[in-house]
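J.: coords below, sequence missing:
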């Protein structure tokens, strides 16, 4: 499956949680430290990612900086 692209909308360095706004205009996707692969995300960064359904909603994983 082809990865999605988007921009980091918000990311809290302390909690390791945030949101990515997909370029396709869909709903924001949650991201956490686990899904970010250890990258230090910042608002506005362009990223590619895959999505996974978890019990608490849809999360980004395999996040890579573009």
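T.: Yes, it's here. Keep in mind the model is a prediction, meaning the values are calculated, not measured.
J.: Could you use CA atoms for every contact and neighbour count after this?
T.: Will do.
J.: wait, what's in contact with residue 21?
T.: 6, 7, 8, 9, 27, 28, 29 (Cα atoms under 8 Å, 6 or more residues apart in numbering).
J.: this is the comparison structure:
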């Protein structure tokens, strides 16, 4: 499974949902609070992640925002 690089396009801490923009130019993917831990997400935050297809869309999974990417 490939790892992608990107940045947080938007994130709502109240709902735990957000949008990730891949650096590769691929279509953006959703992110859920349950799929990452250990850092605060905010618009513009750089991260690496994997993609998973779920019934309601494509999500970022195994998100790592701990390093300066």
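T.: That came through fine. Quick caveat: nothing in here was measured; it's all calculated off a predicted structure.
J.: Just the buried subset of the contacts of residue 21 of the first structure, written out for ChimeraX, thanks.
T.: A single ChimeraX command selects the buried members of those (16 or more other Cα atoms under 10 Å):
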select :6,7,8,9,28,29
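J.: So which of the contacts of residue 21 of the first structure are in strands?
T.: Residues of the contacts of residue 21 of the first structure located in strands (DSSP state E): 6, 7, 8, 9, 29.
J.: With distance to residue 55 of the first structure added, can I get those residues in JSON lines?
T.: Below are those laid out as JSON lines (distance: Cα to Cα, whole Å):
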{"residue": "6", "distance to residue 55 of the first structure": "23"}
{"residue": "7", "distance to residue 55 of the first structure": "24"}
{"residue": "8", "distance to residue 55 of the first structure": "22"}
{"residue": "9", "distance to residue 55 of the first structure": "22"}
{"residue": "29", "distance to residue 55 of the first structure": "14"}
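J.: For burial, what's the neighbour tally of the nearest residue in space to residue 6 of the second structure that is not next to it in sequence?
T.: Spatial nearest neighbour of residue 6 of the second structure, chain neighbours left out: residue 22 (4.1 Å); criterion: Cα to Cα, 6 or more residues apart in numbering. When neighbours are counted by other Cα atoms under 10 Å, residue 22 of the second structure registers 21.
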